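# A predicted structure for the sequence below; I have some questions about it.
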Amino acid sequence: MLNIRIEKATTLKEKPDPNQLGFGNIFTDHMFIMDYEEGKGWIDPRIVPYQDVVLAPSAMVFHYGQEMFEGLKAYRTKSDEILLFRPEMNIKRTNTTNQRICIPQVNEADVLQAIKAIVEVDKDWVPSLPGTSLYIRPFIIATDPFLGVRPANMYKLMIILSPVGAYYKEGMNPVKIWVETEYVRAVKGGVGFAKTGANYAASLKAQMKAKEKGYTQVLWLDGVERKYIEEVGTMNVFFKIDGEIITPSLEGSILPGVTRDSVIQLLKDWNMKVSERKLSIDDLYLAHEEGRLEEVFGTGTAAVISPVGLLDWDGRQLTVNNGEIGPVARKLYDTITGVQCGTIEDTYNWTVKVNQ
């Protein structure tokens, strides 16, 4: 168990209007920091006032991109409890990412303790309005002042918090998606399955192109044949065709999402046919032309469930379910958010109370 030192902020920030929350632009009063030194391990866990991080210009993170991050949320229930949703999966994925990019493993129980501790200190920042939550961003960066190419010997693990509203301004309304054919995000053998910034940097060019054309997000195809669907920029993706719900299988180039896993479990328990397998963009459009495509939706921590109303592939526009929210997407959203906020019984033991 960590012995976390706590230094409280002497001046607290004004809380934002919960009706005006965006995503990721407001930060709470405190942050968690823990250092790693080779030969000593992870040391000096502490909660301090939210502050700038001072690093040498030669810090390795700036030059070789050795960093990882995670994202999860805390929710306030009607009985004023604060719940985390499946945090153990995010922490396990932290170590999966760490292993791939040569960051030292973390003690998963210690990280859960740290998350609980920082949320408890800033619990007054957890909003209570429907659709709002406290976004939790743990991340690790390499801090050695060294310009040689090797894994670092020094790191910082930090956790910052941000009260948030809906990730997409459209909310639960169906979004428009651009199918990217020029650029690729990841390939098998790379870091596509890891939660590291390189994946997101590689996606920005296509994201900018999609935004300029009026689309909310990018749907990525595989990096080799450019034909098999992989994931949306910030979400895993599901397609309901002929009653079967299909999502791309985890083969090393897409992120194993926590919400994705939750959706698969729910669908199976609802006796719905759900498959993890390859699906080509050609077959998707053929299913639409033949009237067999029923729903498309994305899944992720930020948006939870995001229905897709339109896809554009090389100018061929595909309208899904008349641009309306489908019944499966609606049921999944209501169920998962109900569990997260404590209004639906958590029969899966997915939630963790912060004050336990």
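Received the coordinates, thanks. Numbering: from 1, shown residues only.

# only C-alpha atoms for contact and neighbour calcs from this point on.
OK.

# Tyr50 and Lys13 touch, don't they?
No: counting by C-alpha atoms under 8 Å, Tyr50 stays clear of Lys13, with 10.3 Å between them.

# Between the two, which contacts overlap?
28-29 (C-alpha atoms under 8 Å, 6 or more residues apart in numbering).

# Neighbour count for those two, which is higher?
More neighbours surround Tyr50 than the other of Tyr50 and Lys13, with 17 against 10 (other C-alpha atoms under 10 Å).

# and the gap between the residue in the chain sticking out farthest from the centre and Val308?
Largest separation from the mean C-alpha position in the chain: Glu290, at 33.7 Å (C-alpha atoms, centre = their mean). According to C-alpha to C-alpha, to the nearest Å, Glu290 stands 19 Å off from Val308.

# before we move on, what about Thr319?
Relative to Val308, and taking C-alpha to C-alpha, Thr319 is found at 9 Å.

# Neighbours of Phe69, how many?
Using other C-alpha under 10 Å, Phe69 is surrounded by 21 other residues.

# what's the helix or strand for the closest residue to it other than its chain neighbours?
Spatial nearest neighbour of Phe69, chain neighbours left out: Phe139 (4.0 Å); criterion: C-alpha to C-alpha, 6 or more residues apart in numbering. Applying DSSP states H and E as the criterion places Phe139 in strand 133-142.

# here comes the other one, which I'd like you to weigh against the first:
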Amino acid sequence: AADLVVQLSTSLKTKPDVVDFGTVFTDHMLTVEWNANDGWQTPLIRPFGDLSLHPACSALHYAVELFEGLKVYRGDDKRLRLFRPLLNMERMSKSAERACLPAFDQSELLGCIKRLIEIDQDWVPHLGPACLYIRPTLIGTEPSLGVKKPNRALLYVIMCQAGSYFNTELSLWADPKYTRAWKGGTGDCKMGGNYGGTLFAQLEAGSYGCQQVLWLYGEDHQITEGGTMNIFLHWINEDGDEELATPPLDGTILPGVTRQSILDLARKWDEFKVLERYLTMGQLCSALKQQRLKEMFGSGTACRVCHIGSIVYEEKNLQLPNQDKHSLSSRIATELTDIQHGRSPSDWTYLV
């Protein structure tokens, strides 16, 4: 980070008031090249613009790439805060290892990102819950059609304004004929191939009037993720105990930063059981029938905490309990927002 070269844009863009997620980008970006002989090159912050890639680039042909997603918030005190960014750096490092892409110094990358935020800090919204989304990306740029570990790579970071990812409660379509991830695969890494392969199923979900797919796994229809979200059930379990449950990190689940934060918060409260356990559609349907389900919700950096209102499963439309201001997801969302905006002191925030 101390070696950063900064080239400032001479033509700054107009900042719109309201934008769709991921469509309007800030004035600058960070790029760092790597090759096997010389290692990481000097990091560069330059005006936002297109990349120049060889047509045989390994990222384009074999999906040798990964990305991260984190946000910077403007607090009530006007200071800028990142939320648990070291967890993103750690996850990105593990994804890089799995993709055979080069290792990097996590603290140095975070320092480079901090400088990029400082330069484009006027893009961080001043009012409301909106924030600035940060997308670190690492791609193999090997100019060869051979399937092999790349000898060249590019790490870059772009940023965009981010409002609400979903505006209403979610409806999910659950069908085991499509699988998002499997044990031994890359479902626990943040790689583009995990997402591009879901589009076909999401289109089918739309034909059933649903916004996202509830991904199932195995013969017992285990609940894994919902769209791009981790899934939580707040219920009275089979033993009659109040419980917050989410599927375990068995290689098929992305270790979400918001997921971990929800678990940490709930365990700190110590008001009910908090478990990482396998959950099946059969268990969910039984809980619905016996009126043991309090709420089902999803979590993620983009969507934050999102209530799930219905699920289409085996030709039935399952109506889930309604969300209210006293629901667990509302309480969690409020507490996380207070931390992210500096209203509640926490060591989870990283001042820019």
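Alright, I've got the coordinates. Values in this document were obtained by computation on a predicted structure and should not be read as measured data.

# about what we covered before: looking at Thr319 and Val308 of the first structure, which is more packed in?
More neighbours surround Val308 than the other of Thr319 of the first structure and Val308, with 29 against 18 (other C-alpha under 10 Å).

# Looking at the second structure, name the residue matched to that one.
Applying TM-score structural alignment, one finds that Val308 of the first structure aligns to Ile308 in the second structure.

# residues in contact with the residue nearest to that match when sequence neighbours are not counted?
Among residues not flanking Ile308 of the second structure along the chain, Leu170 sits closest, at 4.6 Å (C-alpha to C-alpha, 6+ apart). Contact analysis of Leu170 of the second structure by C-alpha under 8 Å, 6+ apart lists 210-212, 306-310.

# closest to Met29 of the second structure among these?
Within the contacts of Leu170 of the second structure, the smallest distance to Met29 of the second structure is 30.0 Å, found for Cys306 (C-alpha to C-alpha).

# so when I look at that closest one, I'm seeing a helix, right?
No: Cys306 of the second structure is assigned strand when assessed by DSSP: H, G, I helix; E, B strand; the rest coil, not a helix.

# Could I get the contacting residues of the residue most central in space within the second structure?
For the second structure, Thr301 is the residue whose C-alpha lies nearest the centre (C-alpha atoms, centre = their mean; 4.4 Å). By C-alpha under 8 Å, 6+ apart, the contact list for Thr301 of the second structure reads 69-71, 256-258.

# re the thing from before, what is the equivalent residue in the first structure for the residue nearest to Ile308 of the second structure?
So Leu170 of the second structure corresponds to Val175, using TM-score structural alignment.

# how close does its match sit to Leu72 of the first structure?
For Val175 of the first structure, the distance to Leu72 of the first structure equals 22 Å [C-alpha to C-alpha].

# want to try JSON lines for the contacts of Leu170 of the second structure, with distance to Ile113 of the second structure as columns?
Output for those, formatted as JSON lines (distance: C-alpha to C-alpha, whole Å):
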{"residue": "Cys210", "distance to Ile113 of the second structure": "37"}
{"residue": "Gln211", "distance to Ile113 of the second structure": "33"}
{"residue": "Gln212", "distance to Ile113 of the second structure": "31"}
{"residue": "Cys306", "distance to Ile113 of the second structure": "28"}
{"residue": "His307", "distance to Ile113 of the second structure": "31"}
{"residue": "Ile308", "distance to Ile113 of the second structure": "34"}
{"residue": "Gly309", "distance to Ile113 of the second structure": "37"}
{"residue": "Ser310", "distance to Ile113 of the second structure": "39"}
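
# on that earlier part again, with secondary structure, neighbour count and distance to Gly227 of the second structure added, can I get the contacts of Thr301 of the second structure in CSV?
As requested, the contacts of Thr301 of the second structure are arranged in CSV below (DSSP: H, G, I helix; E, B strand; the rest coil; neighbours: other C-alpha atoms under 10 Å; distance: C-alpha to C-alpha, whole Å):
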residue, secondary structure, neighbour count, distance to Gly227 of the second structure
Gly69, coil, 20, 16
Leu70, strand, 21, 18
Lys71, strand, 23, 20
Gly256, coil, 21, 13
Val257, helix, 22, 16
Thr258, helix, 22, 15
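
# Looking at these, which two lie furthest apart in space?
For those, the maximum inter-member distance is 13.4 Å, found between Lys71 and Gly256 (C-alpha to C-alpha).

# hmm, back to that, mind reading off the mean deviation between the helix or strand just after the strand holding Phe139 of the first structure and the second structure?
Helices and strands here follow DSSP H and E; after strand 133-142 of the first structure, the next one along the chain is strand 154-164. Superposing on the second structure places strand 154-164 of the first structure at an average distance of 0.5 Å from its equivalents, by mean C-alpha distance after the TM-score superposition for the first structure.

# in strand 154-164 of the first structure, what's buried?
154-164 (16 or more other C-alpha atoms under 10 Å).

# what about that strand, distance to the chain center?
Distance of strand 154-164 of the first structure from the chain centroid (C-alpha atoms, centre = their mean, to the nearest Å) equals 14 Å.

# and the direction of that strand versus that of strand 133-142, what angle?
Calculated by axes from the mean of the first three to the mean of the last three C-alpha atoms, to 10 degrees, strand 154-164 of the first structure forms an angle of 160 degrees with strand 133-142.
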